[in-house]
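*Asks:* predicted model and sequence follow; I will ask about them next.
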Amino acid sequence: MAENALVEIDLEYGRTVVAALDDEQDPSMRPTAALWFLFADEDTWRLLLALPAMASNPPQVVYNRLIDILNRRVQGEISVDRVGLMPRRITLSHC
């Protein structure tokens, strides 16, 4: 079982990130899904975002846009390294 618990500061950061992206003028940067996911092998929680921009842009381009938005709109101690991007459509399965 993971020792690294998801805490209120993480949840608040996630809400702030999603709200900032929801307010973006570019609809391709508005999340269609967001969730905290525990990567058990690293014992690390990451905020996973499904963004339409992932369908038509390389991941590095979308990450750069995300970093720009977060730098302008989100204050906090949590690194952007804790945010992951995924395609708009993905199948999650239990392994």
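*Replies:* That came in fine, so what should we check first? Numbers count the residues shown, from 1 in each chain.
*Asks:* C-alpha only now, for contacts and for neighbours.
*Replies:* Fine.
*Asks:* show me where the protein has its helices.
*Replies:* 8-22, 59-73 (DSSP state H).
*Asks:* of these, which is nearest residue 90?
*Replies:* helix 59-73 (15.2 Å; C-alpha to C-alpha).
*Asks:* any buried residues in that closest one, and which?
*Replies:* Within helix 59-73, the residues scored as buried using 16 or more other C-alpha atoms under 10 Å are 62, 63, 66, 69, 70.
*Asks:* skipping its backbone neighbours, what lies nearest the last one in space?
*Replies:* For residue 70, the nearest residue in space outside its immediate sequence neighbours is residue 17; the separation is 7.1 Å by C-alpha to C-alpha, 6 or more residues apart in numbering.
*Asks:* with distance to residue 34 added, can I get the helices of the chain in TSV?
*Replies:* As requested, these are exported to TSV (distance: least, C-alpha to C-alpha, whole Å):
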stretch	distance to residue 34
helix 8-22	8
helix 59-73	14
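*Asks:* alongside the first one, take a look at this:
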Amino acid sequence: MDKKTLVNIDIEEGKKVLEALDDSNLSISSAFWFFLDDIEEWRLFFVAPDFDLVGPKKLYSKVQKILQDHKNEINIPLEAISLISPKDQLIGILKMAITTGPGISGIRFSGNVINGVLIKDAYIYRVN
């Protein structure tokens, strides 16, 4: 993947990861690709409501196992995934502009300023 370009295959792979997490009963309230301008690459973010309760180490271990269980269908490495708390500033900013409901959407969100913060580029599956 060109680090500066999110293409359809990346979008489909991200959707597969979200579906696998949903199928495994790992609670994901929000999911989106987000372009990190400072390092000029895309990262797949998942907001886990129990992030603060169980901690990131346990959640990353669960995600790693799910990716391993689906290694023949999913081609996204764990290094491309970020798990964040529902209290994280990034999700708070996105929620100011959009909510999607519990399903999987497909919303390109580019060049927007929310509460003084530039969202250069994002692809949203779910924001709750």
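*Replies:* The structure has been received and is ready for your questions. Quantities reported herein were computed from a predicted structural model and do not represent experimental measurements.
*Asks:* next, the TM-score between them, please.
*Replies:* TM-score for the superposed chains, counting by TM-score structural alignment, normalised by the length of the first structure: 0.82, backed by 90 aligned residues with a C-alpha RMSD of 1.8 Å.
*Asks:* distance of the residue nearest to residue 70 of the first structure from residue 46 of the first structure?
*Replies:* 12 Å (C-alpha to C-alpha, to the nearest Å).
*Asks:* trace residue 59 of the first structure over to the second structure, please.
*Replies:* By TM-score structural alignment, residue 59 of the first structure lines up with residue 56 in the second structure.
*Asks:* and the gap between that match and residue 83 of the second structure?
*Replies:* Residue 56 of the second structure is 7 Å from residue 83 of the second structure, by C-alpha to C-alpha.
*Asks:* cool, and residue 76 of the second structure?
*Replies:* Taking C-alpha to C-alpha, one finds residue 76 of the second structure at 14 Å from residue 83 of the second structure.
*Asks:* ditto for residue 43 of the second structure
*Replies:* On the measure of C-alpha to C-alpha, residue 43 of the second structure and residue 83 of the second structure end up 10 Å apart.
*Asks:* one more: residue 44 of the second structure?
*Replies:* Residue 44 of the second structure is 9 Å from residue 83 of the second structure, by C-alpha to C-alpha.
*Asks:* between these two, which one's more packed in?
*Replies:* Taking other C-alpha atoms under 10 Å, residue 44 of the second structure and residue 83 do not tie; residue 44 has more neighbours (24 against 18).
*Asks:* tell me who's in contact with that one.
*Replies:* By C-alpha atoms under 8 Å, 6 or more residues apart in numbering, the contact set of residue 44 of the second structure is 14, 31, 32, 33, 34, 80, 81, 82.
*Asks:* save those as CSV, and put in neighbour count and distance to residue 88 of the second structure too.
*Replies:* Formatted as CSV, the contacts of residue 44 of the second structure follow (neighbours: other C-alpha atoms under 10 Å; distance: C-alpha to C-alpha, whole Å):
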residue, neighbour count, distance to residue 88 of the second structure
14, 24, 20
31, 26, 13
32, 25, 14
33, 24, 15
34, 21, 14
80, 12, 18
81, 19, 15
82, 15, 12
